[in-house]
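Enquirer: Next one to model:
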Amino acid sequence: MENPEKQPIVTVIAICYNHSAFLLESLTSVVHQTYQAIQLIVVDDASEDDSQQKLLAFMQDYPSVQWIFNEKNIGNCKSFNQALLLAKGKYIIDLSTDDVLEKTRIEKQVRYFESLSNSYGVVFSNAIFIDEQGKTLSTLYDKNQSIPEGNIYSKLIEQSFILPSTMMIKNEVLDSLNGYDETLSYEDFDFWIRSSRNWEYAYLPEILTFQRKVSTSLSSRFVQKENPLVVSTVKVCAKILSLNRNETENKVLIKRLHLVLKQCVFTEDFEAGEEVIKMLIELKGHTFKSKLLSVIIQKRIPLNFIYLKYNQFRA
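Expert: Predicted structure coming up:
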């Protein structure tokens, strides 16, 4: 292996909120990497379980790890950004402390990153989904699945196909974006859009991350009534409208807006839905179906109970 002093530093920002059952496994997967030039910064976002006690014990064994203990819960975006200010790495990994890194992940992603041109800002990879007991559920991508890479701005408007936990991000990219947008309730969609507008993405076809599916995960909260996650999605769509450069990109945005409009209806985020309708009208994409949904929004017809029942049945 290359001399650690000559290796590019990789900063892992590990954010913990009530991950007591999983965080030691997650952090151990970082400190036991085959790659050695790692800066680990752990942020506890005012956990209400015994996460902090476990983190303090972990600190005794790994005194080089840097720690931030938030006095109150401030959310992922702000927590990440305050750690980013301390980051020394050329590359950054945003790790939730219920997920686990495969032991060669950082070594392999750095090696791949270093082989790419400067136009690339993100390397992402395949993953295995695990349950709360660590049992394998499924893989993110099929073995022979064709995964978009390079300039994938339009693809990311159309579909969210990257797992954030698999990404290694060039620090230069985050610096150019001033980190995550702290006005949003979640960071993934916004980061993909803003970064892919100016940077290329590279796919490394190996399973290098174990993503844990838990009942309290962010994605499971998208079905809840009057949802700040849905409101954040609408805000990102407005950013896309301002970033788009041609009609092809606008057509893809129209497709996304129709999906978001349905979500606004079923989560009863009516004001956000009104903003979606305005964008559809501006883009000349307001169809018969979206006009029907706009009636539900205007009349404030409650449908979230149906949405919840449907998702319970589907689960």
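Enquirer: alpha carbons only for contacts and neighbour counts from here, please
Expert: OK.
Enquirer: Assumed Leu204 was part of a strand.
Expert: Yes: counting by DSSP: H, G, I helix; E, B strand; the rest coil, Leu204 is part of a strand.
Enquirer: what's near enough to touch Ala37?
Expert: When contacts are counted by C-alpha atoms under 8 Å, 6 or more residues apart in numbering, Ala37 touches 4-5, 7-10.
Enquirer: By neighbour count, which of those residues wins?
Expert: Neighbour counts for the contacts of Ala37 (other C-alpha atoms under 10 Å) peak at Val10, which has 26 neighbours.
Enquirer: ok, that one to Met168 distance?
Expert: Computed as C-alpha to C-alpha, to the nearest Å, the Val10 to Met168 distance reads 9 Å.
Enquirer: Overlap in contacts, these two.
Expert: Common neighbours of Val10 and Met168 (C-alpha under 8 Å, 6+ apart) are 91-93.
Enquirer: from the contacts of Ala37, which ones fall inside strands?
Expert: Judged by DSSP state E, the contacts of Ala37 include Val10 as members of strands.
Enquirer: Just put the contacts of Ala37 in a markdown table and tack on distance to Leu137.
Expert: Shown next, in a markdown table, are these (distance: C-alpha to C-alpha, whole Å):
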| residue | distance to Leu137 |
| --- | --- |
| Pro4 | 35 |
| Glu5 | 39 |
| Gln7 | 35 |
| Pro8 | 34 |
| Ile9 | 33 |
| Val10 | 29 |
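Enquirer: So which of the contacts of Ala37 is the closest to Ser117?
Expert: Relative to Ser117, the closest of the contacts of Ala37 is Pro8; by C-alpha to C-alpha it sits at 15.8 Å.
Enquirer: can I assume that closest one is in contact with Lys88?
Expert: No: Pro8 is beyond contact range of Lys88, at 9.8 Å (criterion: C-alpha atoms under 8 Å).
Enquirer: I have a second one here; can you model it like the first so I can compare?
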Amino acid sequence: MSVLDAHSVVFEGGSGAESSPRVTVVISLYNYAHVVGEALDTVAAQTLADLDLIVVDDCSRDDSGAVVTRWMKTHAGRFNRCTLYRNDRNLGLATTRNIALGHVMTEFCFMLDADNCLYPRAIEKLLGACDASRAEAAYCQLELFGDESEVGSAAVLSRERLKRGNYIDAMALLRTATLRDCGGYGLFEIAGWEDYDLWCTFVDKGLNAAFLPEILCRYRVHGASMLRSETNKEINSVELEITARHPWLELDR
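Expert: Model (predicted):
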């Protein structure tokens, strides 16, 4: 069974307008019934009028799917296309994003995890940055909230800086064709490394990513994001794998 056969449509709607949105917001969802509504509200509040929305539920064990379905029934008219998919089994973050990527019909896509949020002008300003610089992606500074409250550590995409570790989050506006050309998100034993791998691929391919030193996105810090259960052996294995993909990395092991 292929990945694209391993999920089904739970809800499909939209305004039916004849406009041609340039951006799809993609939300990956797993067991975030208590916060996904907040994330969705911040997407609906975007100042960019024309948007598509895709949510992929990675076979959540809580009421996440029901929460999103209720929300979409009320707010579907805000979007040109508004779709909820559900994986038939839990496939992990990278595969879930890749499933969503397979359904994107717009020039750009923005990746948002279900526990994070956007400020109203986020998508509009990131799209403007891509247009102004003809970049393949645009990202901004983050605001950490929840169990921590501080400004993130994002900076200009740099091979020299990136070779020692990742400092750019997944919350970025990406040209859909470029993301597909990069192979989507790589699969690793430990979730989270797919973002690092993507930005390393940008460096490998000489792709331009625009950095806006403005706080436009909010990253939620909570127990699930702070607790690290991976063993040193697992981490070493992933570091070896990503270094094999990008030999210029200089990760401490």
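Enquirer: returning to what we had before: could I get the shared contacts of Val10 and Met168 of structure 1 as a markdown table with distance to Cys77 of structure 1, secondary structure and neighbour count?
Expert: Shown next, in a markdown table, are the shared contacts of Val10 and Met168 of structure 1 (distance: C-alpha to C-alpha, whole Å; DSSP: H, G, I helix; E, B strand; the rest coil; neighbours: other C-alpha atoms under 10 Å):
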| residue | distance to Cys77 of structure 1 | secondary structure | neighbour count |
| --- | --- | --- | --- |
| Tyr91 | 18 | strand | 26 |
| Ile92 | 14 | strand | 25 |
| Ile93 | 14 | strand | 21 |
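Enquirer: For those residues, give me TSV that also has distance to Ala57 of structure 1.
Expert: Shown next, in TSV, are these (distance: C-alpha to C-alpha, whole Å):
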residue	distance to Ala57 of structure 1
Tyr91	27
Ile92	25
Ile93	23
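Enquirer: just to revisit the earlier point, quick one: which of the contacts of Ala37 of structure 1 hold up in structure 2? List them.
Expert: Here is what carries over to structure 2 from the contacts of Ala37 of structure 1, by both residues aligned by TM-score structural alignment, their matches' C-alpha atoms under 8 Å: 7-10.
Enquirer: residues in contact with the residue nearest to Trp67 of structure 1 when sequence neighbours are not counted?
Expert: Spatial nearest neighbour of Trp67 of structure 1, chain neighbours left out: Val42 (4.9 Å); criterion: C-alpha to C-alpha, 6 or more residues apart in numbering. Taking C-alpha under 8 Å, 6+ apart, we find Val42 of structure 1 in contact with 13-16, 65-68, 83.
Enquirer: how much space is there between the residue most central in space within structure 1 and Leu56 of structure 1?
Expert: By C-alpha atoms, centre = their mean, structure 1 has its centre lying nearest to Asp188, at 3.2 Å. Distance of Asp188 of structure 1 to Leu56 of structure 1, computed by C-alpha to C-alpha: 29 Å.
Enquirer: now Val265 of structure 1
Expert: Taking C-alpha to C-alpha, one finds Val265 of structure 1 at 44 Å from Leu56 of structure 1.
Enquirer: Phe124 of structure 1 too?
Expert: Phe124 of structure 1 is 31 Å from Leu56 of structure 1, by C-alpha to C-alpha.
Enquirer: Please apply the same query to Thr11 of structure 1.
Expert: 20 Å.
Enquirer: Which of these two has more residues huddled nearby?
Expert: Thr11 (25 against 12).
Enquirer: For the stretch 51-200 of structure 1, just list every one of the helices.
Expert: 51-61, 76-84, 105-115, 153-158, 171-176, 188-196 (DSSP state H, counting those that start in this stretch).
Enquirer: would TSV of the ones you listed with distance to Ser290 of structure 1 be doable?
Expert: As requested, these are arranged in TSV below (distance: least, C-alpha to C-alpha, whole Å):
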stretch	distance to Ser290 of structure 1
helix 51-61	45
helix 76-84	32
helix 105-115	43
helix 153-158	18
helix 171-176	36
helix 188-196	23
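Enquirer: and His258 of structure 1, which of those is closest to it?
Expert: Using C-alpha to C-alpha, the nearest of the helices of the stretch 51-200 of structure 1 to His258 of structure 1 is helix 153-158, at 11.0 Å.
Enquirer: centre of the chain versus that closest one, how much separation?
Expert: The chain centre lies 15 Å from the centre of helix 153-158 of structure 1; the measure is C-alpha atoms, centre = their mean, to the nearest Å.
Enquirer: which helices and strands does that helix pack with?
Expert: Helix 153-158 of structure 1 sits against helix 188-196, helix 247-266, with contacts defined as 3 or more C-alpha pairs under 8 Å, 6 or more residues apart in numbering; DSSP states H and E.
Enquirer: wait, which of these is closest to Ile130 of structure 1?
Expert: helix 188-196 (20.3 Å).
Enquirer: Now do that closest one: which range of structure 2 does it align onto?
Expert: Aligning helix 188-196 of structure 1 against structure 2 (TM-score structural alignment) gives residues 195-203.
Enquirer: Show me which parts of the matching stretch are buried, residue by residue.
Expert: Using 16 or more other C-alpha atoms under 10 Å as the test for burial, stretch 195-203 of structure 2 gives 195-203.
Enquirer: Next, the mean deviation of that stretch compared to structure 1.
Expert: Following the fit onto structure 1, the mean deviation recorded for stretch 195-203 of structure 2 is 1.1 Å by mean C-alpha distance after the TM-score superposition for structure 1.
Enquirer: Contacts for that stretch, please.
Expert: By C-alpha under 8 Å, 6+ apart, stretch 195-203 of structure 2 touches 157-159, 162, 165-166, 168-170, 182, 184-186, 208, 242, 246.
Enquirer: Structure 1: which residue goes with Thr176 of structure 2?
Expert: With TM-score structural alignment as the criterion, Thr176 of structure 2 pairs with Asn171.
Enquirer: gap between that match and Val122 of structure 1?
Expert: Asn171 of structure 1 is 10 Å from Val122 of structure 1, by C-alpha to C-alpha.
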